[in-house]
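Trainee: Give me the fold of what follows.
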Amino acid sequence: MTRVGRSVLLVVNRRKPDAVGAADRVRELISAHGTLVGETDTEREDAAAAEGAELVVVLGGDGTLLSQARRFADLGVPLLGVNLGKLGFMAEFDLEAFERSAPELLGGGALSVREHRRLTAEVRRGRSVVYSGVGLNDAVVTAGPPFRLIELSLSIAGGPGAKVNGDGLVVSTPTGSTAYNLSAGGPIIEPGVDALAIAAIAAHTLAFRPIVVDGSTPIELRVLRANEANGEGTALVLDGRRVCGLRTGDVVRIGRDEAPVRFVTNPGRDYWATVMDKLHWAAAPRLRDGSEG
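Mentor: As a prediction, this is how the structure comes out:
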């Protein structure tokens, strides 16, 4: 008898006991409604495990889903996150919701999929490109040890560069707008918007405010003064990973990557309701019991 349903790769973050504990139940659901073509853990980085899969189910938290998006993005296979971590902002299903929706998700019905644009980052040193990479959340130039102010020049679409002194700059996608960008005072951008947000980190001025630009806009950050300390110091950070040390005179070029990451969305979940629930956006002030506004 031929099984009808999706071919699924299961990814388990074995550092999370709850993910390991849920794996048996998720395997049962996949076998009941689809076909389990393989299982892997988050310690591996190769994408070969997803060969033949139509869907990748990831057990963990938002960080787990982010790392697996990097791992499998170039394959174009949609990823479905089952949150067994803390926040559960990107991983839209908890175990109960996944169980409820398993027949539709795994049985071959239409999936609700949202495409998330990534950004590219390139570091030029003189005439040489010393680093090139891709991020889903953000590209950050951070001061680093010994934590003195750094100075950057920001050029947008080839225009004259505004200078900023501070602890660095965050350039984020809509996906990353609720991460470091938000902590730096940047705006929340709905995932479907084709845009990039630019926010300074602890700018030594009241005049530098976060901005939003079209997603296709080329952005250039020139390092006018860096912290250079024994191979550490100022650095480019992609999605929370330090990927390249920066020196005075380096140029970081940021643009849009044309290959999106595809995430399965939970039809029973509203984005702005999630922002309010998880991040407490627009939460009313807490008043003393019995008091009046």
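Trainee: CA atoms for contacts and neighbours, from now on please.
Mentor: Will do.
Trainee: List the contacts of whichever strand or helix holds V82.
Mentor: Secondary structure assigned from DSSP states H and E places V82 in strand 79-83. Strand 79-83 has contacts (CA atoms under 8 Å, 6 or more residues apart in numbering) with 55-62, 65, 69, 90-95, 98, 262-265.
Trainee: And the following helix or strand past it, what does it pack against?
Mentor: Beyond strand 79-83 in the direction of the C-terminus, DSSP H and E gives the next helix or strand as helix 95-106. In terms of contacts (3 or more CA pairs under 8 Å, 6 or more residues apart in numbering; DSSP states H and E), helix 95-106 is packed against helix 17-33, strand 79-83.
Trainee: Selection in PyMOL covering whichever of the contacts of strand 79-83 are buried, please.
Mentor: Provided next is the PyMOL selection string for whichever of the contacts of strand 79-83 are buried by 16 or more other CA atoms under 10 Å:
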select buried, resi 55+56+57+58+59+60+61+62+65+69+90+91+92+93+94+95+98+262+263+264+265
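Trainee: Let's see this one next, to set against the first:
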Amino acid sequence: MTRFHFTSSDTELARSALGRLMERYGQSPIGASDVVVALGGDGFLLSTLRQNSGRPVYGMNRGTVGFLMNEYHEDDLAERIRAAEETSINPLAMVAQSVEGHEHRALAINEVSMLRAGAQAAKLKVSINGRVRMDELICDGVIVATPVGSTAYNYSAGGPILPIGSDVLALTAIAPFRPRRWRGAILPKSAVVRFDVLEAQKRPAMADADARKVDRVRWVEVRSEPLISHRILFDPGHGMDERLTREQFV
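Mentor: Prediction:
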């Protein structure tokens, strides 16, 4: 017998589904459950994954886009989960130092973004594995995205869609001014990416790790975190590889 732990976002649609599913299938404590069923949208699924590293999470869409979610059906839930395809992903680890000298750490499943925080474009120095690759990048921002996150903000900014299991990261500029035609790079998953903010007082920048923000940063380092693994379950034929391929033909 599959032991479920149900959780939901705060929307009326998700909370209503939570009540019906708990009544039908029961509610196990998180520590005694076989699977976590998350009801909401993509943002809520990411939050659930961060809180339940190592435990499989099966999302059902009670939000809007639901790219990472399965369709919502209340019937045969145990059978669906037993037949599900599992994708394992590693998050990005971000370390950001503020202009006051404080260090902030966060994990991101989708992406880490550097964004201008004032009227003027940000001016950044870009280093990969300790080697300066770009002395000066003037832009509205820059994104380091995982394969899972490559279809989100990264894709909207003109970055590539990365296949799951490709062991690469996408580095994508947001509205670059200088170099004007630089559109980014594809980096090995092992790369350590560092951004130093030039003229930080005149051109303030902020860092964002899956919507967790650090204001007025001096520098940011980003790397993949192989010691943490998140497990996502998808209905057969609708796994991450299929979703990433389909997204490129719409």
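Trainee: among the helices and strands packed on helix 95-106 of the first structure, which is the most enclosed?
Mentor: Mean neighbours per residue, mean count of other CA atoms under 10 Å, is largest over those for strand 79-83, with a mean of 27.
Trainee: okay, it sits on what stretch of the second structure?
Mentor: Under the alignment (TM-score structural alignment), strand 79-83 of the first structure falls on residues 57-61 in the second structure.
Trainee: which ones are touching the residue nearest to R124 of the first structure when sequence neighbours are not counted?
Mentor: Nearest non-adjacent residue to R124 of the first structure, counting by CA to CA, 6 or more residues apart in numbering: V251, 5.2 Å away. Neighbouring residues of V251 of the first structure by CA under 8 Å, 6+ apart: 123-125, 220-223.
Trainee: what does V251 of the first structure align to in the second structure?
Mentor: V251 of the first structure is assigned W219 in the second structure as its aligned equivalent, the criterion being TM-score structural alignment.
Trainee: Also G192 of the first structure?
Mentor: The alignment partner of G192 of the first structure in the second structure, by TM-score structural alignment, is G165.
Trainee: May I have the secondary structure class of that match?
Mentor: For G165 of the second structure, the secondary-structure state derived from DSSP: H, G, I helix; E, B strand; the rest coil is coil.
Trainee: Spatially nearest residue to it, not counting backbone neighbours?
Mentor: What sits nearest to G165 of the second structure in space, not counting adjacent residues and going by CA to CA, 6+ apart, is P147, at 7.9 Å.
Trainee: if I look at the one you found, how far off is N52 of the second structure?
Mentor: 20 Å (CA to CA, to the nearest Å).
Trainee: More neighbours: which of those two?
Mentor: It is P147, of P147 of the second structure and N52, that has more neighbours when counted by other CA atoms under 10 Å, with 28 against 18.
Trainee: is it true that that one touches L169?
Mentor: Yes: counting by CA atoms under 8 Å, P147 of the second structure touches L169, with 6.7 Å between them.
Trainee: Find the residues that touch each one of those two.
Mentor: By the contact definition CA under 8 Å, 6+ apart, P147 of the second structure and L169 are jointly contacted by L162.
Trainee: ok, back up a step: what's the match for the residue nearest to G165 of the second structure in the first structure?
Mentor: Across the alignment, which pairs residues by TM-score structural alignment, P147 of the second structure is matched by P174 of the first structure.
Trainee: Same check on S229 of the second structure?
Mentor: Under the pairing rule here (TM-score structural alignment), the equivalent of S229 of the second structure within the first structure is P260.
Trainee: do R194 of the second structure as well
Mentor: In the first structure, the residue paired with R194 of the second structure according to TM-score structural alignment is E220.
Trainee: Would it be right to say that V220 of the second structure lies in a strand?
Mentor: Yes: for V220 of the second structure, which was evaluated using three-state DSSP, the result is membership in a strand.
Trainee: Could you list which residues are in contact with the closest residue to it other than its chain neighbours?
Mentor: Once flanking residues are discounted, V220 of the second structure sits nearest to A96: 4.3 Å by CA to CA, 6+ apart. Contacts were defined as CA under 8 Å, 6+ apart; by that measure A96 of the second structure touches 103-105, 207, 214, 217-221.
Trainee: And for V170 of the first structure?
Mentor: When the contact criterion is CA under 8 Å, 6+ apart, the partners of V170 of the first structure are 138-141, 180-181, 184, 197-201.
Trainee: try it again with 6 Å
Mentor: For V170 of the first structure, the contacting residues are 140, 198-199, by CA atoms under 6 Å, 6 or more residues apart in numbering.
Trainee: again with R242 of the first structure
Mentor: For R242 of the first structure, the contact set (CA under 6 Å, 6+ apart) is empty.
Trainee: Relative to I89 of the second structure, how far out is the residue nearest the centre of the second structure?
Mentor: Ranked by distance to the mean C-alpha position of the second structure (CA atoms, centre = their mean), the top residue is N110 at 1.5 Å. Taking CA to CA as the measure, N110 of the second structure falls 10 Å from I89 of the second structure.
Trainee: how much space between V37 of the first structure and A184 of the first structure?
Mentor: 42 Å.
Trainee: so the match of S229 of the second structure makes contact with L119?
Mentor: No: under the criterion of CA atoms under 6 Å, P260 of the first structure is not in contact with L119, lying 9.4 Å apart.
Trainee: which of these two has more neighbours?
Mentor: L119 (25 against 18).
Trainee: can you pull the contacts of the more buried one?
Mentor: By CA under 6 Å, 6+ apart, L119 of the first structure lies in contact with 134-135, 255-257.
Trainee: the helices in the second structure, which residues?
Mentor: In order along the chain, the second structure carries the following helices (DSSP state H): 12-25, 42-51, 77-82, 153-156, 240-247.
Trainee: tally of neighbours for the residue nearest to I228 of the second structure when sequence neighbours are not counted?
Mentor: With CA to CA, 6+ apart as the criterion, I228 of the second structure has its nearest non-adjacent residue at 5.9 Å, and that residue is N90. For N90 of the second structure, the number of neighbouring residues by other CA under 10 Å comes to 23.
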